[in-house]
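A.B. asks: Kindly generate the corresponding structure for this input.
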Amino acid sequence: MPTLSSPTPSQAVATHLSLSSPIELYRGLQQTPEQYLAVARNFLQEQLKKAAKLKCDLPDSPEDLHQWVIDGNARTTQAYKQYLDTRKQGQPRRYFANRSQALFFLRGVAPTKLVDGSWLYGVLPQWQDLRLHTLVRTYLEELGEGEPEQNHVVLYKQLLAQHELEDIESLPASHFVQGAQQLALGHLAQDFLPELIGYNLGYEQLPLHLLITTYELNELGIDPYYFQLHVTIDNADTGHAHKAASAVLDNLPVTGNAQMFYRRVRLGYLLNDLALSSTDVINSFCLEQELYRVLEQKALVARNMHSDFCRIEGRTINEWLSQQGQIGDFLAALEKRGWIHRDEDPAQSRFWQLVQGNRAPMFGVFSHYELQLLHDWIAGEWLINDQPNRPKKFVQPGRNQSQDNSARAGDFSAEQQILEKELRTLDGASRTRRLIQLMSPAHHYKPAGLLATRLFNQLQA
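C.D. replies: Below is the predicted model:
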């Protein structure tokens, strides 16, 4: 059973945590959530105070929510139609000028996507309460009902792995606020149920940026399936957007203070506006700055690893890399000496030939994402002018297909085998509690969590 109450004094080891540390809270709620509940509560209370200062566009009456969902969906699809019309008229992509920016976006939103659906985790212990049925079903669908090819976190992890974007540790703290909110709501559902319902209402609406992102990722040869799945599953007719509105009405008190409940729903809805948005991440991209960041990081381990045979503008490579802040000058020196030819096909640059290709002297030094940054920076105007005929050098194959579970054997299925053996020793209530534990945001995408989700899903049948 997930812990939903305050930790004991001996457990509250994280109460010293600063409210301005969403990264530590994000990690703590995944690794040892019971130790971070007090901090998570304070964090949510502070976020809700900020939300109270924002303007809310929800209807005054909750009975109007379903029409509000339909109207919002109509505005979004109409705006998307206008976007498609502009593209047909020859306008460039709205979000992603190049593949580098698209990959930057995928990495930048990863902390949120890797806890997708987590705000609903806390409703699982009440799975037999009909008022919460739509929320429970939504969480199970976020988890792909235990099937890895539909589990949202599994899909996003695969997408990150395809493009070598797994390293998100160096992202700024602002990128973790949304995920920290989601995890906090998920682990404190007992105390913040109206806010959770409101947050779910906001998050499950179909945004314009999702439609455009799906279109432009596909155009750039990047698998858009994760985003396409959200376009279909969040539909306003029978999907998560509709269910989110129903959840408000299903839980509206008939004997308590319905107005107070709805006010709390509205505050939870506004939590969506406090964190970094997808478009914020997209708009923060600067190709040159991101390339400098990557190369500065690379220089930390590359210092003193080069011979002194080659000199650029009278300085050895080790000398160029010896101090931070020299990457821009180093690249300018390479360009001056003819190692880099900007605004041309990168294949014509000697420096590119050193890093790209199986026989390249520096093969393996740069990740897929890092190579893409360097490629697009060198290409510059050439990339824009020759885009229709440019070969997609780094296009990865489509999304990975999950392995056939019936073929599991040996150590690869050890977790599932151990879980199945453990469950046979438990009574019905204990068995359900154990399944819920394994369906937490930290575990549901792993083999035991996927099996637990499939077994729990059978209880809903």
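A.B. asks: switch to C-alpha atoms for all contacts and neighbour counts from now on
C.D. replies: Will do.
A.B. asks: Would you mark the buried spots in the helix or strand hosting A38?
C.D. replies: Taking DSSP states H and E as the criterion, A38 maps to helix 37-51. Within helix 37-51, the residues scored as buried using 16 or more other Cα atoms under 10 Å are 37-41, 43-44, 47-48, 51.
A.B. asks: Please render those as TSV that adds distance to G186 to the earlier fields.
C.D. replies: Compiled in TSV, these are given as follows (distance: Cα to Cα, whole Å):
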residue	distance to G186
L37	11
A38	14
V39	14
A40	10
R41	11
F43	13
L44	11
Q47	15
L48	15
A51	18
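A.B. asks: Nearest to T86 among those residues?
C.D. replies: A51 (35.3 Å; Cα to Cα).
A.B. asks: Spit out the contact partners of that closest one.
C.D. replies: Listed by Cα atoms under 8 Å, 6 or more residues apart in numbering, the contact set of A51 reads 267-268, 270-271, 273-274.
A.B. asks: Let's compare: structure for the following, please.
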Amino acid sequence: MASLFAVLLVAGAGVAILLKYCQLQTILFRKATRCPVTGKNTKHPSWENSAPNARAEEEAKKKAETNSYKRLYYQVQNLEKFPEVLPFARQTLVSLLRQSVLNAKLQIHSQFNILKLEDDHSPERLAAFMAGKRHKTHVDWAKYQQRRQAGGGPEMFADREAARQWVKQNAPLQLVDGAWVARVHNVTTPYALRGITKNAWQTYCEELGDGDLAKNHCHIYRELCRSIGYEYPHQNDVDFIHPRHGLDNDRVWRASAGHLLISLFPNDFLPEILGFNLHYESLAPGTLKAARELPEFGISGYYFAVHISIDNAESGHSAMAEATINTYMEHVRKTGIMDVKEAWRRVQAGFLLSEYLDGDDDLGKCRDAVAGMIHAKAGVAGEVHCTSRARIGGRELTDWFSRDTLSSVSSSSWKDDFITALTRSKPWVYPGDSERGLLLKELSWKGRMFGAFTQNEVQCLRTWIDLLDDDPTRVEEKYWKLVGRADNGNSLRRNAMPETASLMSAGVDAATMHPAFPPQMAIPVAGLSSSSSSEFVPFSPLHMAKSRKVNLDALLPLWFMHPCILEQIVMSPYRTTMPLGSSVLRLLRAESGYMPESAGVAGMDEQRRDPESPIPSLTELGLDICRSNHVAEPTCLKDVLQSCGTAGGSSAAAAASVDFAYVVLSWAARPIENGTFLLGLSRAFLDLEKFVSTAANQGLLLSRQGCEGLANMIERKQDSFDKFPSLLKSELGGMEMFNAGYELGRHKIERLLVQEISLDDRD
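C.D. replies: Model (predicted):
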């Protein structure tokens, strides 16, 4: 094997050096006389029997990979039905991240490779880098405009049918617009990070029209498809991925799955999500061209025109994404929650993943580059490697590189067969681990083949080998090593609950992990009197005797938990493409402390808001309650539940409150199954908010500023709840489960906060 690469120097190296290299022999395959493809025993197998199906094998592998992405696309949008997919989903995400970084290392000399920003983050350097990318896009666009003005025709689409097919094939991706940040801001997010994740989740809200269905990007694209004759089921329907729809673009399915996966584990991959967001919200040449050319064929280009404006780098999503990264990196520096260099490399990895999914680079392209490189060198090698006994795929090197072989078969067949055989040639190549194999060692300094390949060619070989992952159980370890994590990600993997059997076990802590599917308590609908009613009638306001004091240990678990009730309903974009889902999104925006909806888009106004006039979120109001009552501020939901539920240190009501909080977390994790019930339950907690607001007005519980903020939030939420009955009747056919959720929630809240209970009463 060593002499194989040595002889490739024949065109530029001396005979003495060649003879020295030829002395390097390998024991690999000395006894191999069986072709690994045909299985025939022969010393010199005929070329026709070597590996004629190598390309077919690659195509089959590619098809299987695409089908895997399609299944993930369906399952992730129905996660509560397929929680067992989470370990594979995580593995796929990490594999894509690793591929993205390795691919970028292969193209390190590219003008706008973010890896050139090295190992540390600088707001100024990042701004200059992004400005350079935008400038190139603007220059390319100006040249395109000049060509069109000079009489040139459309460059993206040959005719109307080509334009229709392009819109059609991109449907899986565009119909999940915003998904990459869908889960980034949730009830389990550490409180110190919520300002950062809130800014990222704002992008998701604006992609979905801030709850205005007409402005919802997924809705706009669905209407675009409908206008040109394509009608699809919702993306959560298994029929959406059926071949009958003709959605067969491999790259699009990979990208679509990637957009869903990147946000799936927000507590473990926040830097990657922020980096992904920065790249994807950058102005893309294809968006500019599509906005111009589609109308030329009688097809609306408004979906793409909207993205050109809303993603602008001064006040739009691109500016928001860059500012959020700068804020996050400053937080890392100040708190030391992570090594700064590691955090920046992970931001880069997320950026590169979006770039990778946006293009057509993959293992196949890298494979072809390696095969072409070796084939070109083999053509000038001649017969000087005749002393070698090394074999590749059971074939002697003399046979692989003979003039007769190279002239008698097509170059594509030779490349396919050779690269397939080389892939299996241990100890020279260990798939997924270039450092382990002998090939790269011999090509490096002090190796006996140093100089046989240029530096770029060596990097190409290295990347190809590293992308040949044959051990999926080690892919996460390899990724953490790539981004320089000190413990190779062991701490993250311990928290990730990768074992399928544990995903739905009682040991899953839904207060710290997202997503999590602990066993859920059956909803006791039969015992609720209002569950058979078709109308909603709210109960009288919660009331507590003046002689009693609010039990904070019982209140705080309920307060900090209840933002979870509706948040997962909108974590798949398709659920916001109907009026009810849009109304839920508006309600969640109020709970999260965003400015009220307007006719326009907030963009950077949200981040530039006057700090003296805050709009608090439910979580921030909970922290206000703690400060106002001299209670130690928790750092996350788990802190609240632990401190209030500690045995012996709390009242029975507090312990029962913690129990109920975990029950609600399990219900909230299943929004498809429990959606209407959760809406009613959330309405009961609006009554709790009104109760707290009343107490605050009496000088209890909240600061003056917090009291004003809660009153404004209640008003906004009430507006959404007032719309729910008619929407539930029109979309879901009734109010029964809504009423059941409301009644159960009210009874629980009253029992925990208003009535006296003992430990024996806990259920």
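A.B. asks: Give me the TM-score for these two chains.
C.D. replies: Put the two chains on top of each other and the TM-score (TM-score structural alignment, normalised by the length of structure 1) is 0.61; 307 aligned residues with a Cα RMSD of 2.9 Å.
A.B. asks: Would you check the span in structure 2 matched by stretch 334-348 of structure 1?
C.D. replies: Using TM-score structural alignment, stretch 334-348 of structure 1 lines up with nothing in structure 2.
A.B. asks: still on that earlier bit, Provide the aligned range in structure 2 for the helix or strand just after the helix holding A38 of structure 1.
C.D. replies: Counting by DSSP H and E, the next helix or strand C-terminal to helix 37-51 of structure 1 is helix 65-88. Aligning helix 65-88 of structure 1 against structure 2 (TM-score structural alignment) gives residues 126-149.
A.B. asks: Only the buried residues of that stretch, if you could.
C.D. replies: Counting neighbours by 16+ other Cα under 10 Å, stretch 126-149 of structure 2 gives 126, 129-130, 133-134, 137-138, 141, 144 as buried.
A.B. asks: mean deviation of it from structure 1?
C.D. replies: By mean Cα distance after the TM-score superposition for structure 1, the fitted stretch 126-149 of structure 2 averages 1.5 Å away from its aligned residues in structure 1.
A.B. asks: Figure out how far the helix holding A38 of structure 1 is from the centre of its chain.
C.D. replies: 21 Å (Cα atoms, centre = their mean, to the nearest Å).
A.B. asks: okay, that helix sits on what stretch of structure 2?
C.D. replies: Helix 37-51 of structure 1 corresponds to residues 86-100 of structure 2 when matched by TM-score structural alignment.
A.B. asks: Mind reading off the mean deviation between that stretch and structure 1?
C.D. replies: Between stretch 86-100 of structure 2 and the aligned residues of structure 1, the post-superposition mean distance stands at 1.2 Å (mean Cα distance after the TM-score superposition for structure 1).
A.B. asks: if we can go back for a sec, list only buried entries from the contacts of A51 of structure 1.
C.D. replies: Buried, going by 16+ other Cα under 10 Å: 267-268, 270-271, 273, out of these.
A.B. asks: What's N235 of structure 1 aligned with over in structure 2?
C.D. replies: In structure 2, N235 of structure 1 lands on N312 (TM-score structural alignment).
A.B. asks: Using the three-state scheme, assign that match.
C.D. replies: What DSSP: H, G, I helix; E, B strand; the rest coil gives for N312 of structure 2 is coil.
A.B. asks: For the stretch 101-250 of structure 1, just list every one of the helices.
C.D. replies: 110-113, 133-142, 152-162, 177-187, 193-203, 208-219, 225-233, 240-251 (DSSP state H, counting those that start in this stretch).
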